[in-house]
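Q: only geometry, no sequence info:
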């Protein structure tokens, strides 16, 4: 077994002022697993996986029932399917497990399922434990958790919250304990978790590579020393690892007796209310984290500093109001909510009977009281007004007409997003499970069975497998009621139809004609709404823009819809309309992505008014480019941005050449589409 990089050797975990937020969050959730796990967000190369994998080595060992597949605690083994156990059960002590859940894991692998070999060979319905059973009383680590299927994330978080897993499938009915520390790591550039799932993680931390040259040099120095001699490097940190393990054990023993006073509980509620978080999960997690931090610090009562640390870890990801809002915490608002005292006051003693002291007590706004100190509301200045796009006085001719100078670039604001109509790719695909287009996927409704191709995975269709073998049992020599005689050719896998995620490539016209009459503001709002829809359907997105004399890839295809939204917000407009260049750039990008990810089908959304004014034969070249895209078979949608009483219908003509669906920009909204259908009826 290879030597693991020591937890204490990670730069930041051994700081003079204590562990950095990432290391501290991991430690606190092991002290109090009911905190609900940790999500570590950060750019690549920031030691996220390294420190998580090193965490198990610094946790105190645990006692388990010998031979039990579910790591049951000898003092409480009542929920183990391998039980019941007698009073003289054998006990063994072993290290805490770190179980890694791969991104491509199936639900059967996570929950466990029917032991197929026993079922087919012996006719017994026996449960085969999954990863949740193995992770009981340990750490379940999911790298790139944002790429995990949503239904698996829901399953993990539900099990972590309930402390048990229930399996009801394939003739198996099993319930077992599943108390584990859930740790997820992710790179936000590859896509975000849904806010509903993000909220289910107890704590979250943002990490980034240090910018100080001395710290960066120290990281490289330690890594090179570890690579040169892992055993010697680990031995040099053995004392620090043992001290950390002992401190965690002491904190685990103390956490149950830490006192959270009513004053502390009220302070936590005030902090959560000040940040306007939804629900009460934030209050509960903050309270549990504060108690764990007090135990880590060796205190018997929660202090204001414990609440401050807990709020910084438990609240940032719960402040997201919309998918494109970046998580974060306003430190000034936090300090205002906490107050200026260095510690919480002790619990008040019962007042003795007797007359009240002379003179009225200071009240809010009264003599001796600070009228502003207790006011939870803070005055928030209005947001700055973004620069508006070209006014209606800027005519199309002056901005984009032939023989005139290009209009200066301007950046249009974005309006409020809305729910969009569903745009799908034609046919039935075989891509990654998602929520957009019809596809044969690993989940969804079962519509049949098929013989698997070499190397093909999938859930086994038990009934069809038995049916395929039934007619051959006599020839194969099966005797009486003996086990079925199976051959590899009998195997059948289920065919399921669900929804897949797609590559949604936006090709956006940013020329001067789009800037006129504040049209670009409407365009950005529509595209941002479609981006929000792609975010919810787990699509990959890209952005191509064209203006002036050329087209550019503003954002290569990525899972990070947030990055696409940011590029869209910063998109300038102005100049001529190189429509052909935009379509050709989109075609080239789709060709490259088809080579990289052949299973993911593309959906091209062209947002334009259909004008082509850049260069000689601009119209002919744009029709040629549209023909090339149509021949490639890419599903296209043209969002027509033309407005006003006088319309030329150029976008509709472009849609015909592309073989695309033509959607006026006013009908991108789902509500507008419903209203139009009602009027037609």
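A: Right, received. Where do you want to start? Bear in mind the structure is a predicted one, so any value in this text is a computation, not a measurement.

Q: from here on, contacts and neighbour counts on C-alpha atoms
A: OK.

Q: contacting residues for the closest residue to residue 51 other than its chain neighbours?
A: Residue nearest to residue 51 in three dimensions, not counting chain neighbours: residue 7, with 5.8 Å by CA to CA, 6 or more residues apart in numbering. For residue 7, the contact set (CA atoms under 8 Å, 6 or more residues apart in numbering) comprises 13, 51, 54, 55, 57, 58, 241.

Q: how about residue 58?
A: 7, 241, 242, 244, 245.

Q: for comparison:
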């Protein structure tokens, strides 16, 4: 049965998504599209519909990389070496699953050819399939860091380089990157977000008539797909003709220097880092002009481009999409005013500007010095005890059971399946074969099953952090409660950036409760943090025990290293078995025995009853101790403490 695809021109609403996809189809150098928003809003449907709409590609027949026969500079090594035939292929949507291994994405060495023929040959990966097609990554913000690095390299250079066992093979990999994500599940790594040209937000359509039309069209399509596609054939042809015409016109589109100044003015006014946004707006504005069949960019084109490039990036700040039009008008007005100013006035303003600039610069240096001194003072207030045995836990390179990470050595296989280390396998076979041959003779290399070696890969471990928080009555001051919430929110933000897991356990009354279950998307639990209430007795031991139970499960996984951050005033008064204090110290001892790294932050100004319970807790757990009162800006410093611990352990 033929697989019919919903027509692009039949999609109801989501105009910005469709526009962004069309502009990238006209000019792939814009850099792709990042679509943020709700599930079920037609994002995947739009991407597949666009690929189906676009004209067929001319490719080298039989080339796994879809090489362009009309662009000799982009041909792979195989296509450059001889004559080839040309064929046409439909543009495709190539999906990159979140669980993909690095070898599956970049490709791997063809083991059979390497062993039998001694030739270097690539087993193509997803980036090979994606060349000259659309690379679609759903939930791109949850993509592993090693795969993000691969995408960054391919997006930057348009070439994928595969290096394995001393063999290096390169092939073209130019694609239109389309990523989708739900911001509630965590932010996208800034390096990748910065490289994606257009950022679009989508929401469920709230117009009654449009929602009814969506249902009607979907029902009509499912009832008779062929007839439905025929119905929209004319509109499909109109969109396709516009794209083809715009592609031809794009190279001749011009933009004035004044409008370039407007673009630069907007980006500076919005506080954009780097210059990629300026270039993306320039390319998008020219593409918009070409799509409208115009050979010169005007102010409306720049405004539309700025909305597509910057609008969603600043949607959380006061400089959201609604401000961009105002800033475009301001930029145009300022540049026009500059032209009217006299030369003498310009020189005077320039001189005054230089003086102001020198003054500000000197003040900035003083501020930087003060901040550096304060940070150094804070971060040197580490554990106030001697002789702590250090263990390299978080941040070490750990053995991986998956095929992730860098290949560092080989080992004998435990099972038939595995990640074969070709170099070590050939070396083992050669050593064995050399003993069976007369000295000075050559012979064919014979590889047997007992010669096989598998790869041992290493990769940076992430943390599973449990925040054990005292929310009992002894913490019932507005200052302490605000500090707790502020620190929790900043640690959660930091964990999201580093793709750590995080859990929050609060203890008060007779027991502890899990406020946030173990997750890599703690940012979506902000309401739970805001809803924390303080009051009741202090079951410190119960809080430590619940956190310990969570981390014992994490110990069974190689991907995450367990860490516990305890925030309390150290005044337990609810027992589990032997007594409030004894129970807490016993669990702290169990944390040490299980190599769970612990950090204790003391919230009590003065030591009660002649003993520092939190210091004893840190000693018993083999962890570190910090006094909140000795830390400036704890909301900022506590995440930094965690980062330092990761580096030092």
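A: Happy to help now that I have it. Source: prediction; values computed, not measured.

Q: so what number do they get for TM-score?
A: Scored against TM-score structural alignment, normalised by the length of the second structure, the superposed chains reach a TM-score of 0.77; 590 aligned residues with a CA RMSD of 4.4 Å.

Q: all helices of the stretch 551-681 of the first structure, in order?
A: Here the stretch 551-681 of the first structure has its helices, by DSSP state H, counting those that start in this stretch, at 561-569, 579-596, 618-632, 650-658, 670-680.

Q: how about residues contacting the second one?
A: Judged by CA under 8 Å, 6+ apart, the contacts made with helix 579-596 of the first structure from elsewhere in the structure are 505, 507, 509, 544-546, 550-553, 557, 600-602, 610-614, 618-619, 621-626, 629.

Q: gap between residue 558 of the first structure and residue 66 of the first structure?
A: 48 Å (CA to CA, to the nearest Å).

Q: what of residue 587 of the first structure?
A: 61 Å.

Q: who has more neighbours, the two?
A: residue 587 (19 against 14; other CA atoms under 10 Å).

Q: list the contacts of the residue nearest the centre of the first structure.
A: What sits nearest the mean C-alpha location of the first structure, by CA atoms, centre = their mean, is residue 193, with 1.8 Å. By CA under 8 Å, 6+ apart, the contact set of residue 193 of the first structure is residue 146.

Q: and whatever residue of the first structure lines up with residue 465 of the second structure, helix, strand or coil?
A: Using TM-score structural alignment, the equivalent of residue 465 of the second structure in the first structure is residue 504. Assigned by DSSP: H, G, I helix; E, B strand; the rest coil, the conformation of residue 504 of the first structure is strand.

Q: mind listing what's buried along stretch 645-656 of the first structure?
A: Judged by neighbour count (16 or more other CA atoms under 10 Å), stretch 645-656 of the first structure contains these buried residues: 650, 651, 652, 653, 654, 655, 656.

Q: how about these in JSON lines, adding distance to residue 216 of the first structure?
A: Putting these into JSON lines (distance: CA to CA, whole Å) gives the following:
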{"residue": "650", "distance to residue 216 of the first structure": "56"}
{"residue": "651", "distance to residue 216 of the first structure": "53"}
{"residue": "652", "distance to residue 216 of the first structure": "56"}
{"residue": "653", "distance to residue 216 of the first structure": "57"}
{"residue": "654", "distance to residue 216 of the first structure": "53"}
{"residue": "655", "distance to residue 216 of the first structure": "53"}
{"residue": "656", "distance to residue 216 of the first structure": "56"}
